[in-house]
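Engineer: need the 3D shape of this:
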Amino acid sequence: MATWQCVKQCGACCNLDPADRPEIEDYLTPEELELYMSMVGEGGWCINFDHETRECRIYANRPRFCRVETTIFEDMYGIEPEELNDFAIECCRQQIEGVYGDRSLEMLRFDKAVGF
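Structural biologist: Below is the predicted model of the structure:
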């Protein structure tokens, strides 16, 4: 069975382009939406994403919507705890494909890490 995990130095989720998330207003509070939009920088990339190290500069203090945690996904998306693993894997695969491509090094690394 595949098990979700974040793959270091990927950063696909740091591509915040609102055009790629048309339902964003459905799952963020007005305050979170304002914060989200303030984080969108050049090319849709998060202003806190370090392109050289490919890591988040505020990881320990990142907003709720940047975290893959059971209670957050249940609250934001209605995902039951037992569904989180499969849902998170699919979300990551879609995001990685959209940002880097389905045959990218990032996708290969992610698939290997999760056992896909």
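Engineer: please count neighbours and contacts with C-alpha atoms only from this point.
Structural biologist: Noted.
Engineer: what's the separation between the closest residue to Cys56 other than its chain neighbours and Thr29?
Structural biologist: Leaving out its chain neighbours, the residue that sits closest to Cys56 by Cα to Cα, 6 or more residues apart in numbering is Phe49, at 4.7 Å. Counting by Cα to Cα, to the nearest Å, the gap from Phe49 to Thr29 is 23 Å.
Engineer: looking at those two, which is more packed in?
Structural biologist: Phe49 (20 against 12; other Cα atoms under 10 Å).
Engineer: second input sequence below; structure requested for side-by-side comparison:
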Amino acid sequence: MATWQCVKNCGACCYLEPSERPELDEYLGSEELELYLSLVGEDGWCIHYNHQNRECSIYSNRPRFCRVQPEVFTEMFGIEPPELNDFAIDCCQQQIEGVYGADSTEMKQYNDQVGWV
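Structural biologist: The predicted structure is shown next:
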């Protein structure tokens, strides 16, 4: 069984371009939406994403909407804890495909590490 995990050297979730996420206001409250938009750099990437080491520079203090945790996904998306694993894997795969491509090194690395067959 595949098990969701954050994979190092990916960072696809740090690509925040709002035009590619038109439903933001459906799952973020007004304060969180304002915070989200304040994090988007001119290139569409989070201003806290370090492109050289491919890591978040505020990881331990990242916003709630950047956390893959049962209570966050229940509040934001209505996903119950038993559904979280498969939902999170699907979200990551969609984001990685959109940012890097379906046949990218990042997608292969992600699928290998989560055990996706």
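Engineer: thought the residue nearest to Cys56 of the first structure was touching Cys14?
Structural biologist: Yes - contact criterion Cα atoms under 8 Å: Phe49 of the first structure and Cys14 qualify, at 6.5 Å.
Engineer: buried stuff in the lengthiest helix in the second structure?
Structural biologist: For the second structure, the helix reaching the highest residue count under DSSP state H is reported as helix 81-100. Within helix 81-100 of the second structure, the residues that count as buried by 16 or more other Cα atoms under 10 Å are Leu84, Asn85, Phe87, Ala88, Ile89, Cys92, Gln93, Gln94, Gln95, Ile96, Glu97, Val99.
Engineer: farthest pair in those residues?
Structural biologist: Leu84 and Val99 (22.1 Å; Cα to Cα).
Engineer: for Gln95 of the first structure, see how far away the residue nearest the centre of the first structure is.
Structural biologist: Nearest to the geometric centre of the first structure sits Cys13, at 3.2 Å (Cα atoms, centre = their mean). Look at Cys13 of the first structure and Gln95 of the first structure: by Cα to Cα, they are 6 Å apart.
Engineer: how about Tyr36 of the first structure?
Structural biologist: Counting by Cα to Cα, the gap from Tyr36 of the first structure to Gln95 of the first structure is 17 Å.
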